[in-house]
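Asks: Mind looking at a prediction? Sequence and model below.
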Amino acid sequence: MPKKTIQRFLPDHNKIKNNKSLRIFGDVLHDANLWHLNRRSARGAFAVGLFFAFIPVPFQMLLAAAIAIPLRVNLPLSVALVWITNPFTMPPIFYGSYLVGVAVLGHKKQEFAFEPTWQWLEASISSIGPAFIIGSLICATIASLIGFFVVDLLWRRTVRKAWLNRHKK
């Protein structure tokens, strides 16, 4: 069942409630609906978490939490899914997003070599930035929609299967 599988990987909600960076949300974190796991909250959390995983900004976890709270979807799941983009997966994911942006905008692919300098960042924003941002938004939207519908489909399938097994008995 997806619920049991997902709950195995979720962090303890007390750890998240006590996280220093999430204290800006105050008492809103004590809403039980943010911690409850059902089909609606899981599919929404997947959509929120996967969307922000593909957005190249710092503090992705805070943004995912800020959207998960008013949407009343599972907070730990939406925050945890942001870590799909981690130091190991960021380069291929963001390069793929750049390639999508190049294809959509019809630009030529530009070769670049990463340098951790402010000058490189300024130059890159004007040259590869538009394609990268557009590609990231497109990939984020597609990943979000796929996550939403796949979780919904899997959840419905397992509930239907469990119901049929109970009915057979």
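Replies: Nice, thanks for sending it over. Only a predicted model underlies this, so the values are computations on that prediction, with no experimental measurement involved.

Asks: Going by C-alpha atoms from here, please, whenever you check contacts or count neighbours.
Replies: Will do.

Asks: what secondary structure does Leu81 sit in?
Replies: Per DSSP: H, G, I helix; E, B strand; the rest coil, the local secondary structure of Leu81 is helix.

Asks: Quick check: closest non-adjacent residue to it.
Replies: Nearest non-adjacent residue to Leu81, counting by Cα to Cα, 6 or more residues apart in numbering: Gly49, 4.7 Å away.

Asks: how close does that neighbour get to Val151?
Replies: Applying Cα to Cα, to the nearest Å, the value for Gly49 to Val151 is 13 Å.

Asks: Who has more neighbours out of the two?
Replies: Ranked by neighbour count (other Cα atoms under 10 Å), Gly49 and Val151 place Gly49 first, with 33 against 20.

Asks: Three-state assignment for the more buried one, please.
Replies: Applying three-state DSSP: Gly49 is helix.

Asks: which residues sit in contact with it?
Replies: Ala64, Leu77, Ser78, Val79, Ala80, Leu81, Val82, Ser144 (Cα atoms under 8 Å, 6 or more residues apart in numbering).

Asks: dropping in the other structure now:
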Amino acid sequence: MRKKLQAWLPDRQSIRGNRWLRPFAGSLLHPRLWHLNRHSAAGAVAVGLFCGLIPGPLQMLGAAIACTVLRVNLPLALLTTLYTNPFTIVPLYLLAYALGTFAVGGSVDAFTHPPEMAGLGLGAWIGALADWVVGLGRPLAVGLLLLAGGLSLGGYLAVKGLWRLWLIRAWRRRAQRR
């Protein structure tokens, strides 16, 4: 399992050769960021699931920063952030809003629909969308933190448990061969 995963993920040499990442090579080439074991994999999945809910294109940057601080597997964390995509982000944010509304004691019925944006220019469209998102405010922020924390904890425990089951199975197969 580990060898298959390592075959998909980029290696240290590809990072060293990338001209955009060369200024950060000192911190990005730390061996613990590239080593794959059950602890680094579980931490990387947790980081990726948490940072996957960061709005916009900052998900991978947030995951990379968290990986360098926590010293967990960087490629796996970056790969894990891809669970949010144009198809999943809206349901996840609606779930986060519902969780946040429940947590702060509000009503989900108070949800306001996005404003009509037909005929608006790009600048006005972005401004209207930003105003609508800011209007969602506290329930969305609290819900995103709760959902990200729950997904992160669940992913961490799932990877730890699955890796342990795989190890036990491998030990038993090895014992049967003897």
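Replies: Structure received. None of the values given here were measured: they were computed from a predicted structure.

Asks: what's the TM between chain one and chain two?
Replies: Once the chains are laid over each other, their TM-score by TM-score structural alignment, normalised by the length of the first structure reads 0.87; 165 aligned residues with a Cα RMSD of 2.0 Å.

Asks: ok, back up a step: who wins for most neighbours among the contacts of Gly49 of the first structure?
Replies: Counting by other Cα under 10 Å, top hit in these: Ser78 with 31 neighbours.

Asks: if I read this right, it contacts Phe46, doesn't it?
Replies: Yes: the criterion here is Cα atoms under 8 Å, and Ser78 of the first structure meets it with Phe46 at 5.9 Å.

Asks: any idea which element Arg174 of the second structure lies in?
Replies: helix 122-177 (DSSP states H and E).

Asks: which residue packs closest to Ala128 of the second structure, ignoring adjacent ones?
Replies: Ala128 of the second structure's closest residue in space is Pro115 (Cα to Cα, 6+ apart), at 7.1 Å.

Asks: again, but for Val142 of the second structure
Replies: In space, Val142 of the second structure is closest to Gly100, 4.9 Å off (Cα to Cα, 6+ apart).

Asks: which element is that neighbour on?
Replies: Per DSSP H and E: helix 89-104 holds Gly100 of the second structure.

Asks: distance from that helix to the first structure after superposition?
Replies: Its matched residues in the first structure lie on average 1.0 Å from helix 89-104 of the second structure after superposition (mean Cα distance after the TM-score superposition for the first structure).

Asks: list the contacts for Leu137 of the first structure?
Replies: Phe54, Ile55.

Asks: Could you check which residue of the second structure pairs with it?
Replies: Alignment note (TM-score structural alignment): Leu137 of the first structure maps to Leu145 of the second structure.

Asks: Gly161 of the second structure maps to what in the first structure?
Replies: In the first structure, Gly161 of the second structure lands on Leu153 (TM-score structural alignment).

Asks: And its match, how close does it get to Ala42 of the first structure?
Replies: 12 Å.

Asks: Between these two, tell me which one has more neighbours.
Replies: Ala42 (25 against 14).

Asks: Please name the residues that touch that one.
Replies: By Cα under 8 Å, 6+ apart, the neighbours of Ala42 of the first structure are Val73, Asn74, Leu77, Val151.

Asks: Any chance of JSON lines for these, columns distance to Gln110 of the first structure?
Replies: As requested, those are exported to JSON lines (distance: Cα to Cα, whole Å):
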{"residue": "Val73", "distance to Gln110 of the first structure": "39"}
{"residue": "Asn74", "distance to Gln110 of the first structure": "40"}
{"residue": "Leu77", "distance to Gln110 of the first structure": "36"}
{"residue": "Val151", "distance to Gln110 of the first structure": "37"}
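
Asks: Columns distance to Pro56 of the first structure and secondary structure on top of those residues, output as TSV?
Replies: TSV is the format used below for the contacts of Ala42 of the first structure (distance: Cα to Cα, whole Å; DSSP: H, G, I helix; E, B strand; the rest coil):
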residue	distance to Pro56 of the first structure	secondary structure
Val73	22	coil
Asn74	22	coil
Leu77	19	helix
Val151	24	helix
